[in-house]
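>>> Got a predicted structure here, sequence first:
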Amino acid sequence: MGGVDGNYKAVIAMVVLQCITAGVTLFSKVALSQGMSPLVFVVYRQSFATIIMAPLAFFSKWRNPHKTSLGLRSFSLILLTSIIGVTANNNTYFEGLNLSSSTIATAMLNLIPAITFIMAAVVGLEKINPRSFRSISKIIGTIICISGGICMALVKGPALFKNTKLVQFPSKKSISMTMSFGEGSNLPLGCLLLFINCCCNSFWIVMQVPISEACPDHLYTTFWMFFLSSIQSSICTFLIDRNPKAWPLHSVLELGSCLFAAIGEAISFFIQVWCTCKTGPVFSVMFTPLSTVMATIIAILFTDQILYVGSLAGAFAVILGLYLVLWGKAKDLKEHKRYNDEHSDGANCRGDLEKPLLL
């Protein structure tokens, strides 16, 4: 992706990804509110996602057999990433979501860009030049994005709209679907698990660099991560939750939520890997605050959540921050277009990822 047109594709892909993330978060919260175990939910999600990815992965292997060979190094990287970046990622997220709310869960995701930047800087994938205006623009934009996303969840102020709910979801548990800050049976533990989830998520993103270099077929590597995660999640669930009554799906809503979450994960993982391969790990997570915007809008329309002035101000901050980041990235793409044309052979994402995003 050497030109600005390719950057537009990455922007569109990441916006779609954040819409999917917001939808999965809200529908998953509904399923968990029915009394479904988060551990069991993850097992079903990973199993369905594996089934969805299997035909696509093996068709990709059949079409490009030279790109899909897995050696010991590549399999070891995939195994490590599946343990931390998929299994631990999903279990901490959905358990944290169960103990808190969808708004808090999506707000905590705004920490991913900062954590990813720190990890990428530690391993040498990102560098900062304080004398570069492009670099300053992206740093400021990142800070504004993160601050805006957190502001949406934590800052209230006067209410703008009330009683806008369109649909009421039934609940077997006495958990209000208001998506309010105080929702959840153990908010501190939920926030801690969501923070661990952000670290696992950032680890997964950074690990796509060596994985894509070792095996550039994204569909094939994603399938293996889902497959290994299904086994790992099943083992964890059998060890932790030994209640056999936790496994049956009691409603179409629970089944639909699992399927939707699986489809969303399959699409999201592929988009994330592709964008990380094309633009680097930090740029691909700059859009994370958008999921907070999407989740808040959907929650206002379909639950009892109220829109406050603080939420609206945070949404504008997110948009402004994203604009600054995209402006800086566009300048980078113009600066490196000639370098990409001369050195990128398209075989893998190494050429794009070796160039610092924050110059």
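Sure, I can see it. In this text, all values refer to a predicted model and were calculated from it rather than measured experimentally.

>>> from here on, contacts and neighbour counts on C-alpha atoms
Will do.

>>> got a list of what the residue nearest to Leu26 when sequence neighbours are not counted touches?
Spatial nearest neighbour of Leu26, chain neighbours left out: Ser102 (6.0 Å); criterion: C-alpha to C-alpha, 6 or more residues apart in numbering. Applying C-alpha atoms under 8 Å, 6 or more residues apart in numbering to Ser102 gives the contacts 25-26, 29, 179, 295.

>>> one more structure, for comparison:
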Amino acid sequence: MGDPKSRMLSLIFTKLKPYLAMITLQFGYAGMFIITLVSLKRGMSNFVLVVYRHAVATLVIAPFALVLERKIRPKMTLSVFLKIMALGLLEPVIDQNLSYLGLKYTSATFGSAVVNVLPALTFIMAIIFRLEKVNLKKIQSVAKVVGTVITVTGVLVMTLYKGPIIDILWYSKSRNHHHNTTNSTSADQHWVMGTFMILGCTCGWSAFFILQSITLKQYPAELSLAALICLMGTVQGAAVALAVERDMSAWVVGFDSRLLAAVYSGVVCSGIAYYLQGVVNKARGPVFVTAFSPLCMIITAILGAIVLAEKIHLGSLIGAVIIVFGLYSVVWGKSKDPLSSETTLTTTEKDKAYALPVVDANRSTIVDDTNDCELSGNKLKMPGKTPLSQEP
């Protein structure tokens, strides 16, 4: 049975695992924003980066999927294959190319801030596709709706109100003068276009989580699904990159920030992220997965100030505080929802779960013989025996 204290700790850790996984991923995404922005500023093509990123992810995660899920991997059907093609198009091709272009035209901090509309968009899409239920008579539903509104409000504050510059780090302050001209030029160039590109990538990302949740019901093998999405993203991304990038020199990378961006984003933000998001998505739903994205903005803002000497405005800090409150409200509401594993039992599974054991005289053991007996009306029928009327 084990020590009660150990069982309690194990139970607590099991409940915390989805939260820890999503929080850890936000650190990974924050690092991706910084590293990829550096490589893009140094001339790397975003289309080529998408291809290399998912090629690396495929090479890393495919062996684990082949070995660990060889016995549980479902058969591939046309319906699942088409969904995987759509997933590869939504996230690797559309979302990431728009995201990288948006980062080029804006900044890492701004890009990660605008992406914070992701939980709100996913929540709305989940309601449309009936993956999320809203009952305003229940406190958890009210918390999710209010949290979504608060999150969007925080993003609007960050986007529409800048305010004075806040030097939160002495290191950032000492470098701001040197990078002032570069940052100003970058901020003024195509800022509006970059904003719309990041919003477009967020819509694609939200649709990806919704479709991933639907696909996992037909193909419940998270590692294999992640590997197939990465493979499909590599193929489709390569077709787009070859059509756009006619200069073959754009495909050349050395031991520099370009290679680091491809390897880091491929392993952490595609291979590992797709798998962890699939596991949590299957258990807690797409809204829970996206609810943690505001944390990425806060981490990116700090890293951006240290590494890229990006300016942080008062509006960004105020918006960040508002977003944290919205995040807490949504996560609290989701924590009160029943787990997917508890709510997706079929009628047959429920009947088996509550069936009484039947004593087999030949084996003199108690067995769950639900297939050999039938309860109909007030009579209990058993194979080879006369139906017995139930005594009152």
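Cool, got the structure. Worth saying up front: this structure is predicted, and the values here are computed from it rather than measured.

>>> Work out the TM-score between the chains.
Once the chains are laid over each other, their TM-score by TM-score structural alignment, normalised by the length of structure 1 reads 0.84; 332 aligned residues with a C-alpha RMSD of 2.8 Å.

>>> Please produce a markdown table containing the contacts of Ser102 of structure 1, extended by distance to Leu160 of structure 1 and secondary structure.
Shown next, in a markdown table, are the contacts of Ser102 of structure 1 (distance: C-alpha to C-alpha, whole Å; DSSP: H, G, I helix; E, B strand; the rest coil):
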| residue | distance to Leu160 of structure 1 | secondary structure |
| --- | --- | --- |
| Thr25 | 24 | helix |
| Leu26 | 22 | helix |
| Lys29 | 25 | helix |
| Met179 | 16 | coil |
| Ala295 | 17 | helix |
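
>>> ok, those residues vs Trp204 of structure 1, which is closest?
Among the contacts of Ser102 of structure 1, Thr25 lies closest to Trp204 of structure 1 (C-alpha to C-alpha), at 18.8 Å.

>>> That closest one -> structure 2?
Aligned counterpart of Thr25 of structure 1 in structure 2: Phe33 (TM-score structural alignment).

>>> gap between that match and Ser141 of structure 2?
From Phe33 of structure 2 across to Ser141 of structure 2, the span is 32 Å (C-alpha to C-alpha, to the nearest Å).

>>> Neighbour count for the two, which is higher?
Shown here are Phe33 of structure 2 and Ser141; by other C-alpha atoms under 10 Å, Phe33 has more neighbours (25 against 21).

>>> So what does the residue nearest to Leu26 of structure 1 match up with in structure 2?
Match for Ser102 of structure 1 (TM-score structural alignment): Ala108.

>>> ok, so what distance separates that match from Trp170 of structure 2?
20 Å.

>>> Over to Val252 of structure 2?
For Val252 of structure 2, the distance to Trp170 of structure 2 - C-alpha to C-alpha - is 37 Å.

>>> Could you do Val67 of structure 2 as well?
Separation of Val67 of structure 2 from Trp170 of structure 2 (C-alpha to C-alpha): 49 Å.

>>> and what of Ala243 of structure 2?
Distance of Ala243 of structure 2 to Trp170 of structure 2, given as C-alpha to C-alpha: 45 Å.

>>> same deal with Ser341 of structure 2?
For Ser341 of structure 2, the distance to Trp170 of structure 2 - C-alpha to C-alpha - is 49 Å.

>>> hey, where'd the helices end up in the stretch 201-350 of structure 2?
Along the stretch 201-350 of structure 2, counting by DSSP state H, counting those that start in this stretch, helices occupy 222-244, 257-264, 273-284, 286-290, 293-307, 314-335, 340-343, 347-353.

>>> List just the one of those that sits closest to Lys381 of structure 2.
helix 347-353 (16.4 Å).

>>> Buried residues in that closest one, which are they?
Counting neighbours by 16 or more other C-alpha atoms under 10 Å, one finds that helix 347-353 of structure 2 has no buried residues.

>>> what does the very next helix or strand once past it correspond to over in structure 1?
Downstream of helix 347-353 of structure 2, the first helix or strand assigned by DSSP states H and E is strand 358-360. Under TM-score structural alignment, strand 358-360 of structure 2 has no counterpart anywhere in structure 1.

>>> What is the helix or strand following strand 358-360 of structure 2 packed up against?
Sequence-wise, the next helix or strand downstream of strand 358-360 of structure 2 (DSSP H and E) is strand 365-367. For strand 365-367 of structure 2, the packing partners by 3 or more C-alpha pairs under 8 Å, 6 or more residues apart in numbering; DSSP states H and E come out as strand 358-360.
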